[in-house]
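1. sequence unknown, structure follows:
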């Protein structure tokens, strides 16, 4: 029987959990809340049922669905979808349009299936329903669905720009919520555990706040290139005038060891407490971050939005400040360093992200992994951000492609060039020795499907993806290709390197020293000539921050000696424990330097190396077998390796499904004391779970540990 009154929507059933299972979003906590939030992936069908106040009559009732994104939704801009329900059973063939089809009509219930466009903007959509009678001139009834609908990128769907063909890899690069970030200098880099926590209830709302605080247009929110570029900008709070708390960026970066008004970067266990604080304060930046913390947060945001992401660590990383594709060190005529001549630096390591996407804006072959860096180093189009830069373009030295390929070529493959003041030279300097193999010693990421809480079996070397093997013709040709297309670099590389030098110098690398042990700075010198050579040498050691900034001089020695023809000699500078222990700064990284000049030939040589003083690990023990919903206890312990008291001691531990981040303030620790602390938690999720812990104090920081535990269901408890 026909009705003269338009339908009134009583209820909309979104089948949040059922749709989430099909859309690979079932891990989000928002799906499992008392009032679940729909979380869907674009370009993929989802089901819903509309319940009306009376039977739906297909011949007379008009039901129109309206999906709106942003403040000024517009169909032509892709931010508004309008569909009238008809009896057609097929979707439109156009994947860039909203489509709907009827699944079932049962009295007052209308079950339908909806498909969003494959290029839909990512974020929160609003859903309304208009109902009217065919031929009626009355305004339609309007029903406003009272929940936000999250629409995410869809790397499982071939037509999405972020599609990843190997579906198993998506388990690692989108779904895995605990990973590792490699930190530390060459020879002692270790995998530091990081909780991405992308499914936490605070993460997607924090992402939306970040976008709202940014200047990205709603129409650009479906473009993974623009989204990644925005994330790179917004994860830090920096502009040309320095760090600004009012910039709306997520993290405030600091590298000087002074974190009294915030959290030391080494104390974070993961991204969730950072994003929770950002959300709770409506966008106030969180103190403090460093490169690996920025990368951890970028990884969380990208995985939450559906952008396949991995964290990449570059061991020995160049920061080229003048687009010369070289790291330049300047010395006066007496071989004293002239630091004001160059602002280039070499970081012991630097961490960024690779994000997977197609690049329709670039020639074929440059899609796939794209480097995105959230650490503010240099401006890109007037803003501190970096990428997305095609990793293949970096490897090929294709510096003409967007975005920031030149900077990243330098980051992984710059030459180190040393210059000595020379008033007889038109340039004012003579080029002395350099190093073509120092930068980009190794690029590391976590291997898929493996997690090694006690070692580095889960390490994957991806250096070959960023550059050809060092010293090969392919590697040199790639760098020179980039130089040829970079005007500033051409001027630096046009100066020839010195030739026919008859003394060979070699600074012995130090990989690691356990805290409390002495070490030597050692240089081997070989005189290949048949004549005496007079050598003046300077050796020194000092502590540095991981970004290469000098902290404290530990010990220095210099002298002049004569070498016999065709002999090899060794210079040593011995460093005792008492020399360096009080001079260490955070992460306990040391730099050793050596400089030498040959009186007879004016040959000049300089080299440097970094290594880390190794700290203890936190041992994590769980009492008995943890069971979902029941109290359990975790014990954290380590030995203080220092013969000094530790003050302002703080433990942090967390684990998805086990415990939110817990901060525990601890008493002062005695010299050489074994520290033990116990804390209760109630696990919420069964299966293999990971717990990550950190310890910081004034005198000792960056002490970490992790463990993998099996959480049982209550009915699995062993009798």
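-> Arrived safely, thanks for sending. What you are looking at is a predicted structure, and each value in this text was computed from that prediction instead of being measured.

2. hey, let's count contacts and neighbours off CA atoms from now on
-> Noted.

3. what sits up against stretch 625-641?
-> Stretch 625-641 is contacted from outside by 515-516, 615-624, 669-686, 693, 710-714, 717, using Cα atoms under 8 Å, 6 or more residues apart in numbering.

4. Tell me which residues of it come out buried.
-> For stretch 625-641, a neighbour-count test (16 or more other Cα atoms under 10 Å) marks 626, 627, 628, 629, 632, 634, 636, 637, 638, 639, 640, 641 as buried.

5. likewise stretch 560-580?
-> Going by neighbour count (16+ other Cα under 10 Å), the buried part of stretch 560-580 is 563, 564, 573, 575, 579, 580.

6. Show me the two of these that sit farthest apart.
-> The widest separation within those, taken as Cα to Cα, falls between 564 and 580 and amounts to 34.4 Å.

7. Find the pair from the buried residues of stretch 625-641 with maximum spatial separation.
-> Maximum pairwise distance among those (Cα to Cα): 37.3 Å, between 629 and 641.

8. list the contacts for residue 397?
-> By Cα under 8 Å, 6+ apart, the contact list for residue 397 reads 405, 406, 409, 478, 479, 481, 482.

9. try it against this one:
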């Protein structure tokens, strides 16, 4: 048996897989040559009398081919050749080409040498084959270099949460190049029910990114299989990790693999999507994380969501339909030969278990072009995604079991659909990919509304109207200021009851109990407009809200006619930010210890303490934890940290501080690491 040199360093660089160098595996992309060489000990290779044959194996599938001296090869089949002009008889090199439609997976290969009278196996080896968005013949080819870098190579991202009028940018480390993540992603395919049921068919189908993406979408959740994440929206996370505590995909994927493929507890939509993005980028399929604000879950398919309020403005839970303030999924780039022309490009995939698709909890791939054109006749799950971004909202006020007010909003669902911009830590508005809209701003900053600085929701009838307006963006530690404007549209005076109600709510739930309310009576002269200024003080909300949102509602009632008008606003309260500073930012170099500081200013009306967590793929090994001692209101705390960059390029250093009042404060800093 002779030795084979996989020429790992050279091949990783050629195939743009050098990020996986820590795995000590040969990782290559289909549709591209890679080189291996033999170290012969018995005697030199003689091309006049010796011939070589190579056997490539994926499971029990295999292909056998001669090693030729012709450098001509086709992207449609396996090929192997030697370069006769540069042949080193003692250390001959063999170039292997995988077809651009080869299946993704871990391959074995065997080299056999034939002399004039004998056959000998001279070398064996392994390589991991991924999709190739740089190859024009690959179904995942994306024609722009900056997008290939962003959607395949970038190992950090931003998740957008909160509301469309007060966005929250949450940093996330995708970790696709961190130790053991590549192996976990490949094992995810092997643990899938498709692989267990029919390995041969699974291996063959792995050539198709449509198939791969559906397998991964189902395997990120554990509802039908040995998937990665267990979902939990109950509020009780005592036997696992609160979804908001995760900062990256690596811990989740490693935890899943090391447990023997038991689901990791717990995930919610943004965690599911972020982990799927990691897996797809590892497999070479361009992927980005997408947030849909005011995302509808239409259980009966009628494109109508009903929401109910009491006569005093308390939001009720009275329907299976729901609107999530935001919902996060992914898009993957691929051609759709199964749908004919015109449906190539970005495809929606949603691993959060909501509805079954062909009997399994997965969703997609649904072309964004098909969603925009309402092509509900095409695969996969287009009606469900279409409703998520287009449903109408019927809002009803109930009194003693009957409807006393009804309003219809055709614009509330899907007003903003966004993703991280290419190459920049900011938002890109992609609403126009999903919906026909009159105007579209391609990008807006992550801390501004896509429409206006304040948000107004208005409801009215022919006799009166109500406008509920936030006076300024709500910020933790500050008084919440809002205005209720009541209009008498008639030429007769009115006596009005006003009910104001505030409840906390999770992004995907009906609100909890009322934490603030106010009631009053006002007199309206004919055609009068009356403005009521209101405020909610920090001690009234800051121990309740945390990462939750606020549902604020006003019911205005004509005491004579008992006619009612509802106005409401759901909003998030901007958390304070951690400030990260690099001491010598312009001279961050590979394998040289660097220093940074993390600073927090306490905006709350009471002292807080907390646990600071610092992480960053390619910068910090694992996590660094620090205890932050109590800070008085207005106090400033600073923590110095050291980190040792292990990879070059632009990396994300992120920090999260879990406070004693259960609020989590976050911050991040992009760090450019250079070679010495």
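-> It's in. This is a predicted model, so every value here is computed, not measured.

10. Helices - which of the buried residues of stretch 625-641 of structure 1 land there?
-> Among these, no member falls in helices (DSSP state H).

11. right, and residue 420 of structure 2 touches residue 154 too?
-> No - with contact defined as Cα atoms under 8 Å, residue 420 of structure 2 does not reach residue 154; the gap is 11.4 Å.

12. which non-adjacent residue is nearest the most centrally placed residue in structure 1?
-> Most central in structure 1 under Cα atoms, centre = their mean is residue 295, positioned 1.8 Å from the mean C-alpha point. Counting by Cα to Cα, 6 or more residues apart in numbering, residue 295 of structure 1 lies nearest to residue 352, which is 5.2 Å off, once chain neighbours are set aside.

13. now, among the buried residues of stretch 625-641 of structure 1, which is nearest to residue 415 of structure 1?
-> Residue 415 of structure 1 has its nearest neighbour among the buried residues of stretch 625-641 of structure 1 in residue 641, at 38.2 Å by Cα to Cα.

14. before we move on, back to that, now the contacts of residue 397 of structure 1 in CSV, please, with extra columns for neighbour count and secondary structure.
-> Converted to CSV, those look like this (neighbours: other Cα atoms under 10 Å; DSSP: H, G, I helix; E, B strand; the rest coil):
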residue, neighbour count, secondary structure
405, 26, helix
406, 25, helix
409, 29, helix
478, 19, helix
479, 22, helix
481, 15, helix
482, 23, helix
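
15. in structure 2, which of these remain in contact?
-> With both residues aligned by TM-score structural alignment, their matches' Cα atoms under 8 Å, the contacts of the contacts of residue 397 of structure 1 that structure 2 also has are 405, 406, 409.

16. check contacts around the first one.
-> By Cα under 8 Å, 6+ apart, the contact list for residue 405 of structure 1 reads 387, 389, 390, 393, 394, 397, 398, 399.

17. How about the last one?
-> Remark: with contacts taken as Cα under 8 Å, 6+ apart, residue 409 of structure 1 is in contact with 325, 394, 395, 397, 399, 479, 482.

18. what helices or strands is the longest helix seen in structure 1 leaning on?
-> Identified as the longest helix of structure 1 according to DSSP H is helix 291-305. Identification of packing neighbours for helix 291-305 of structure 1 by 3 or more Cα pairs under 8 Å, 6 or more residues apart in numbering; DSSP states H and E yields strand 178-183, helix 203-213, helix 224-234, strand 309-319, strand 345-357.

19. Next one: residue 664 of structure 2 from residue 69 of structure 2, what distance?
-> Note on residue 664 of structure 2: its distance to residue 69 of structure 2, by Cα to Cα, to the nearest Å, is 62 Å.

20. Which one of the two is surrounded by more residues?
-> Set side by side, residue 664 of structure 2 and residue 69 give different neighbour counts by other Cα atoms under 10 Å, the larger being at residue 664 (20 against 14).
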